[in-house]
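Engineer: Starting from these lines, generate the structure:
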Amino acid sequence: MADPKKIEAFYTRLKEQLALDTKWPAPYLFKFIVPASNENIAEIEVIFDGLGAEINTRDSSKGTYTSVSIEVKMKSPDAVIKKYVEVSKIEGVISL
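Structural biologist: Predicted structure coming up:
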């Protein structure tokens, strides 16, 4: 399990960087890698449901993992971080 202080520091830096680099609301591209499972992908899709997100998936060459790219218009850096936190609760997910 990752150190909660390091996770908090990461999200604080991300929020600051997003606030400096982008005028909000703005489109944002989320990228995740998950163990290949329709359940994992469905869990991610539910998190972005109702936001008008464009979701694309691509299986790895061996079919072990699936990359999930999600482009969606987000309101603020806080909204982006909230989605990362929600997705991080899915077992085996890697945020890129």
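
Engineer: From here on, just use CA atoms for contacts and neighbour counts.
Structural biologist: Noted.

Engineer: for this structure, what spans make up the strands?
Structural biologist: 26-35, 54-59, 65-74, 94-95 (DSSP state E).

Engineer: The protein: helices as residue ranges?
Structural biologist: Along the chain, the segments classed as helices by DSSP state H run 4-21, 38-47, 77-88.

Engineer: Switch the ones you listed over to TSV; also include mean neighbour count and distance to L29.
Structural biologist: Listed next are the helices of the chain as TSV, based on neighbours: other CA atoms under 10 Å; distance: least, CA to CA, whole Å:
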stretch	mean neighbour count	distance to L29
helix 4-21	12	12
helix 38-47	15	14
helix 77-88	16	10
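
Engineer: run this one through as well so I can compare:
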Amino acid sequence: MDKETPEAFYKRLREQLVETSAWPSNYLYKFIVQSNPEKISSIHKIFDNTGAVIDLKESKNGKYTSVSITVNMKNPDAVIEKYKEVGKVDGVISL
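Structural biologist: Now for the predicted structure:
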């Protein structure tokens, strides 16, 4: 199975966002990260001053944390920019 390049993924995501949403729009980000306060804090900082609602939920054994973020974004490019910023945090899985 071919692994999609990041550029191809973001291009496809942008097309889907244009087709399925009116902008500006609320967007729900979902990430999984190791339950490490520094990593979780890094994600929080990326969404500081955006009016984001951030919900954290630890896994049953406490090893991982699910981070759900609902935020009003102005367009698909803004959505993708946040994904790229969060992608720089080591070990984050975007859902």
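
Engineer: returning to what we had before: and the helices of the first structure as CSV, adding distance to F30 of the first structure?
Structural biologist: Below are those laid out as CSV (distance: least, CA to CA, whole Å):
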stretch, distance to F30 of the first structure
helix 4-21, 13
helix 38-47, 11
helix 77-88, 8
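
Engineer: The strands of the first structure: which one's closest to E86 of the first structure?
Structural biologist: strand 94-95 (11.2 Å; CA to CA).

Engineer: if we can go back for a sec, the strands of the first structure: which one's closest to E8 of the first structure?
Structural biologist: Here strand 94-95 is closest among these (CA to CA), at 15.0 Å.

Engineer: For that closest one, give me the average deviation versus the second structure.
Structural biologist: Comparing strand 94-95 of the first structure with its match in the second structure after superposition yields a mean distance of 0.1 Å (mean CA distance after the TM-score superposition for the first structure).
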